[in-house]
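Participant: Predicted model follows, preceded by the sequence.
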Amino acid sequence: MCAMVPSVNLRTRGVTAVTAVVLLLAACSGGGAADDGASAAPSGSATSPEPAGSPADPDAPLDANQACAAMYVDADGQGRTLEERVGAALVGASKELTGTSADEMHALAVELGRLETRVPEEFRAPVEQVRVPFLQLQEGLDLGADQEIELDIASTVEGLKAFEELC
């Protein structure tokens, strides 16, 4: 990603409503999925040193439980799930696009792209939907300076809902 990012006005419809939905989804589903994954193993069973959703090979296919953990469990110890980071990045970019927020959006686009190739088939379309505004921003920045980029945040909301239903 370039160190300099052209000034881009992001015009989104219903940003407040969509933001509320994304944050609501993050608040409601983030904790529930973690609890479900934690209770899936019997209390007396042996545990692996690897956290759920992070096999030794970072490009290995994931099963459904690992796919859910990848979205809803803080596997890297940063304090936020992937779902929460997606919501925060969209809110931040809709307020003001800076070099930092553009870099974060690009990093999430890459992370979601890797996730899309690893999840079971039924999870791929929802991940693709979540990724739409991240790709739109990247394409807009690649095209050049001083243009409006309309992000399809509704696609992300629908993708997160569909992903949550699968979990």
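Facilitator: Structure's in. What do you need?

Participant: from here on, contacts and neighbour counts on C-alpha atoms
Facilitator: Noted.

Participant: Going by contacts, tell me the helices and strands next to the helix or strand that contains Q66.
Facilitator: Q66 belongs to helix 64-72 when assigned by DSSP states H and E. Packing contacts for helix 64-72, counted by 3 or more Cα pairs under 8 Å, 6 or more residues apart in numbering; DSSP states H and E, involve helix 15-39, helix 82-95.

Participant: wait, which of those helices is closest to Q66?
Facilitator: Among the helices and strands packed on helix 64-72, the nearest to Q66 by Cα to Cα is helix 15-39 (9.0 Å).

Participant: try this one side by side with the last:
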Amino acid sequence: MVRPVITAPAGFRACGALVAVATLVLLAGCSPGGGADVGASAPPSGSASAAPSTKPDPDAPLDANQACAAMYVDNDKTLEERIGTALVGASDGLDGQAADQMHATAVELGRLETRVPEEFRGPIEKIRVPFLQLQESLDQAEGEQLELDVASTVEGLKEYRELC
């Protein structure tokens, strides 16, 4: 699905692989193993009273289970869902809200990339491609049409899921 963007600098568009991203997002809850392994490493409910006083270091390295939780479990809406939502929003028209969402997701992916084990970094680099393309285009104030490489995101999400 390719749609020109009305309010973006001269017509950004996302390629047809956007449908695949949406499919991956919808299937995220159906995949085996992603959330089940992570729950085993969660602290027991009896220690919940200590949790508010100590916050985990947001820059601390993550192990494989924590890297999977960061993509598929943490927060009300998973990172994988936010990635799909941001890309769909950008394809519908890059207004200020869509641009902010793309930027916030790019920043979150960048922070995650520095914290995950080495084997997760390649997939994250692929996931980030359209986010970085958009940022670079906005930074350069290009007025030409840009086709975001959403297929790279789909491939990166598949690779990330295989690691989990």
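Facilitator: Ah, there it is. Treat the numbers as computed from the prediction; the structure is a model and nothing was measured.

Participant: Would you mind listing the outside residues contacting the helix holding Q66 of the first structure?
Facilitator: With contacts defined as Cα atoms under 8 Å, 6 or more residues apart in numbering, helix 64-72 of the first structure is touched by 29-31, 33-34, 37, 52-54, 75, 81-83, 119-120, 123, 163-164, 167.

Participant: What remains of those residues if I keep only buried residues?
Facilitator: The neighbour count (16 or more other Cα atoms under 10 Å) marks 29-30, 33-34, 37, 52-54, 75, 81-83, 119-120, 123, 163-164, 167 as buried among the contacts of helix 64-72 of the first structure.

Participant: In the second structure, which helix is the longest?
Facilitator: As assigned by DSSP state H, the longest helix anywhere in the second structure is helix 118-139.

Participant: what does that helix correspond to over in the first structure?
Facilitator: Counting by TM-score structural alignment, helix 118-139 of the second structure falls onto residues 121-142 of the first structure.

Participant: contacting residues around the residue most central in space within the second structure?
Facilitator: The residue lying closest to the centre of the second structure (Cα atoms, centre = their mean) is I83, at 3.7 Å. The neighbours of I83 of the second structure, taking Cα under 8 Å, 6+ apart as the test, are T105.

Participant: need the contact list for whatever residue of the first structure lines up with A51 of the second structure.
Facilitator: Using TM-score structural alignment, the partner of A51 of the second structure in the first structure is P49. If a contact means Cα under 8 Å, 6+ apart, then P49 of the first structure has no contacts.

Participant: dump the residue contacts of V119 of the first structure.
Facilitator: Contacts here follow Cα under 8 Å, 6+ apart; on that basis V119 of the first structure touches 61-64, 67.

Participant: what does L109 of the second structure give?
Facilitator: Here L109 of the second structure is in contact with 124, 128 (criterion: Cα under 8 Å, 6+ apart).

Participant: The one 4 residues further on now?
Facilitator: With contact taken as Cα under 8 Å, 6+ apart, E113 of the second structure is in contact with 120-121, 124-125.

Participant: mean shift of the host helix or strand of it relative to the first structure?
Facilitator: Using DSSP H and E, the element containing E113 of the second structure is helix 96-115. Taking mean Cα distance after the TM-score superposition for the first structure, the mean distance separating helix 96-115 of the second structure from the aligned residues in the first structure is 0.7 Å.

Participant: residues of that helix that come out buried?
Facilitator: Buried, per 16+ other Cα under 10 Å, within helix 96-115 of the second structure: 98-99, 101-106, 109, 112-115.
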